[in-house]
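J.: Let me see the structure of the following:
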Amino acid sequence: MPADGGEADKRHAPATLRNRDAIAAVLADWLPAAGTVIEVASGSGEHVIHFAAAFPHLDWQPSDPDPAGLASIVAWRADAWLANVAPPIALDASASDWPVDRADAVLCINMIHISPWEATLGLFAGAARLLASGAPLILYGPYTEPDVPTAASNLDFDANLRARDPAWGLRDTDRVKSVARDAGLAFAERRAMPANNLMLLFRRT
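T.: Down below sits the predicted model:
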């Protein structure tokens, strides 16, 4: 992992500016009052910086499996000067061993549909290892839902993802909930979000 990240290392995800405030509004209801939040697949790092500023009572641990993503997080963190954002760690959600051993909440934004299914399995297994009873795993992104018509834009997005990589694609919420149950996490709440996205809350049983 790079120790320093400069301006040239910063990645920009335009969707972050559009969705970060809506996500933060839900996080205000779902995050614990104190403790450490591990963000899995932090990407550019823009989300974690925004949330750390919005929730200064929490400590934030960004992570990503991509060296370029880690460099971007380092660069954004260096600019933000936020004491509650830890240096990012290299973390592959699908791995059976994560470089952390506990968390008070786990957050994962826009990973499940752009990663192999093994990453989703690993995400729930890892969250189950880290979280105490009642602690939250929070997901954000596009999904398909039984008995709920899928927006045309999401169908197009799903087709585009699968054309890019057959292992990618929008996941069915019932299948995700089944994985959660098997891992020891109970589905707690669903929130509809702008642009046909969802936030899903699971809690460690």
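J.: make it CA atoms for all contacts and neighbour counts henceforth
T.: Will do.
J.: The helix or strand residue 123 falls within packs against which elements?
T.: Assigned by DSSP states H and E, residue 123 belongs to helix 117-130. Packing contacts for helix 117-130, counted by 3 or more CA pairs under 8 Å, 6 or more residues apart in numbering; DSSP states H and E, involve helix 173-183.
J.: and for comparison, fold this next one:
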Amino acid sequence: MPLSTCLPDSPPLPASPACERNRAPILDVLSTAFATRQHVLEIGSGTGQHAVHFAAAMPWLQWQSSDRAGQDLGLARRLADAALANAPAPLDLDVARGPWPVPAVDAARFDAAFTANTLHIMGWDAVEACFAGLDTVLADDATLVVYGPFNEGGAFTSDSNRDFDAMLRARDPHSGLRDLEAVDALAARIGLRLQDDVAMPAHNRCLVWRRRR
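T.: All right, here's what the predicted structure looks like:
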């Protein structure tokens, strides 16, 4: 019996409508990008909807979710309910402060990482810290996939993205849509080279980097 149904006073699991809408097109990208990968670190797993869906659809992957401690969006409960052998309990990870998981040996490094709709929520200093942390945990041939809205050449790619950016900055002046070129520069510093830029629904993108060292 699922864990949440065993607890009489357990509240309903939080759910993100955006995760339900975007999981299919993202999976189309991941099925190719992660076809030869084995151990994925997801950053900012939130409600866990992506983690459960992708782990179930790609059973050859060990899908390691993570989020900040105290960010109770139902992640641990959803993973427990799903009881997938390739989706272990989430890690506590604040990309700006750590601690990042420390591989005991190089072979224990993640050969893939994924994050969705996080870079525009973080401050830029946290985005920089995120890539610095990825440098310590990714294998030399790792693949990184990032989903979300991005600016290009310093300009918004749609009116809806402009409005979304204004809403984000009104809530937190440190957040906002990131320039693709600036994020790609951070990736390049840790040996990641952009392999694919896939247009997604609602003016989002899936960016695929591969590390070559």
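J.: Can you give me the TM-score here?
T.: Overlay of the two chains. TM-score (TM-score structural alignment, normalised by the length of the first structure): 0.91; 201 aligned residues with a CA RMSD of 1.9 Å.
J.: Measure the mean distance from the helix holding residue 123 of the first structure to the second structure post-superposition.
T.: Taking mean CA distance after the TM-score superposition for the first structure, the mean distance separating helix 117-130 of the first structure from the aligned residues in the second structure is 1.6 Å.
J.: for stretch 16-29 of the first structure, which positions count as buried?
T.: By neighbour count with 16 or more other CA atoms under 10 Å, stretch 16-29 of the first structure contains the buried residues 23-24, 27.
J.: These in helices, which ones?
T.: When helices are assigned by DSSP state H, the members of the buried residues of stretch 16-29 of the first structure inside them are 23-24, 27.
J.: Using JSON lines, please lay out those residues together with distance to residue 96 of the first structure.
T.: Converted to JSON lines, these look like this (distance: CA to CA, whole Å):
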{"residue": "23", "distance to residue 96 of the first structure": "28"}
{"residue": "24", "distance to residue 96 of the first structure": "29"}
{"residue": "27", "distance to residue 96 of the first structure": "27"}
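J.: Sketch out the helices for the second structure, chain order is fine.
T.: Secondary structure of the second structure (DSSP H): helices located at 3-6, 17-33, 49-57, 75-82, 124-137, 159-171, 180-189.
J.: Please identify which of those helices is closest to residue 98 of the second structure.
T.: Closest to residue 98 of the second structure of the helices of the second structure, according to CA to CA: helix 124-137, at 8.0 Å.
J.: re earlier: what span of the second structure lines up against the helix holding residue 123 of the first structure?
T.: Mapping helix 117-130 of the first structure onto the second structure (TM-score structural alignment) gives residues 124-137.
J.: Check which residues of that stretch are buried.
T.: By neighbour count on 16+ other CA under 10 Å, the buried set for stretch 124-137 of the second structure is 124, 126-135, 137.
J.: ok so, going back, now tabulate the helices of the second structure in CSV and tack on distance to residue 198 of the second structure.
T.: As requested, the helices of the second structure are arranged in CSV below (distance: least, CA to CA, whole Å):
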stretch, distance to residue 198 of the second structure
helix 3-6, 37
helix 17-33, 8
helix 49-57, 18
helix 75-82, 27
helix 124-137, 21
helix 159-171, 17
helix 180-189, 13
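J.: Show me the one of those that comes nearest residue 150 of the second structure.
T.: helix 180-189 (5.8 Å).
J.: Specify, as a residue range, where that closest one falls in the first structure.
T.: Counting by TM-score structural alignment, helix 180-189 of the second structure pairs with residues 173-182 of the first structure.
J.: if I pick the spatially most central residue of the first structure, what's in contact with it?
T.: Centroid check for the first structure by CA atoms, centre = their mean gives residue 108 as the closest residue, at 1.2 Å. If you count contacts by CA atoms under 8 Å, 6 or more residues apart in numbering, residue 108 of the first structure has them with 39-42, 137-140.
J.: circling back: chain center to the match of helix 117-130 of the first structure, what's the gap?
T.: 13 Å (CA atoms, centre = their mean, to the nearest Å).
J.: so how far is residue 172 of the first structure from the residue lying farthest from the centre of the first structure?
T.: No residue in the first structure sits farther from the centre than residue 147, which is 25.5 Å out by CA atoms, centre = their mean. Residue 147 of the first structure sits 11 Å away from residue 172 of the first structure, going by CA to CA, to the nearest Å.
J.: Quick one: map residue 70 of the second structure onto the first structure.
T.: Residue 70 of the second structure maps onto residue 67 of the first structure when the alignment is built from TM-score structural alignment.
J.: and that match, how many neighbours?
T.: Neighbours of residue 67 of the first structure under the rule other CA atoms under 10 Å: 13.
J.: what's the spacing between it and residue 168 of the first structure?
T.: Applying CA to CA, the value for residue 67 of the first structure to residue 168 of the first structure is 21 Å.
J.: And for residue 56 of the first structure?
T.: 34 Å.
J.: Residue 166 of the first structure: how many residues sit nearby?
T.: Using other CA under 10 Å: residue 166 of the first structure sits among 12 other residues.
J.: nope, residue 119 of the second structure is what I was after
T.: 24.
J.: From residue 36 of the second structure, how far off is it?
T.: From residue 119 of the second structure to residue 36 of the second structure the distance is 26 Å (CA to CA).
J.: just residue 209 of the second structure next, same as before
T.: On the measure of CA to CA, residue 209 of the second structure and residue 36 of the second structure end up 14 Å apart.
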